[in-house]
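Engineer: Next comes the sequence, and after it the predicted model I'd like to discuss.
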Amino acid sequence: MIILGLILFLIGLLASIGILQTIGIVLMVVGLVLALLGGTGRAIGGRKHWF
């Protein structure tokens, strides 16, 4: 999710499309939050691991 967000952000930045930049930033933040919570061993949505 972090990589997809980064790709969308870069495409939006290069093509000057604001909505892609916004979606990219949101996906990166959500991906980072899930990675941090998963790294602490906390179950997210009833699952211990996200694959």
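Structural biologist: Arrived safely, thanks for sending. Residues are numbered from 1 along each chain as shown.
Engineer: drop to CA atoms for contacts and neighbour counts, all remaining ones
Structural biologist: Will do.
Engineer: these two touch, right, residue 23 and residue 5?
Structural biologist: Yes - between residue 23 and residue 5 there is a contact under Cα atoms under 8 Å: 7.1 Å.
Engineer: got another, please set it beside the one above:
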Amino acid sequence: MLYYSIVFFVIAVIAGIFGFGGIAAGAAGIAKILFIIFVILFIASIILRERRF
């Protein structure tokens, strides 16, 4: 999931450089959502792993 977040971020940067504001904003929004989901799942996996041991 972090991979897809980085891919959408790169797409947003490239679209921003070429002047496609709408596409850049959309890709940045998707990247932000995927990154937040990644962080939540990462923290949840750390907490659940610590509870097992």
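Structural biologist: Looks like it came in fine. A quick note: this is a predicted structure, and the numbers were derived from the prediction, not measured.
Engineer: Which parts of the second structure are helices?
Structural biologist: Along the second structure, counting by DSSP state H, helices occupy 2-17, 21-52.
Engineer: coming back round to it: looking at residue 23 and residue 5 of the first structure, which is more packed in?
Structural biologist: residue 5 (22 against 16; other Cα atoms under 10 Å).
Engineer: For that one, give its distance to residue 29 of the first structure.
Structural biologist: Using Cα to Cα, to the nearest Å, we find residue 5 of the first structure at a distance of 8 Å from residue 29 of the first structure.
Engineer: Residue 22 of the first structure too?
Structural biologist: Counting by Cα to Cα, the gap from residue 22 of the first structure to residue 29 of the first structure is 11 Å.
Engineer: do the same with residue 40 of the first structure
Structural biologist: Per Cα to Cα, residue 40 of the first structure is found 17 Å from residue 29 of the first structure.
Engineer: Tell me which of the two has more neighbours.
Structural biologist: Taking neighbours as other Cα under 10 Å, residue 40 of the first structure and residue 29 compare with residue 29 leading, 14 against 8.
Engineer: That one -> the second structure?
Structural biologist: Under the alignment by TM-score structural alignment, residue 29 of the first structure pairs with residue 36 in the second structure.
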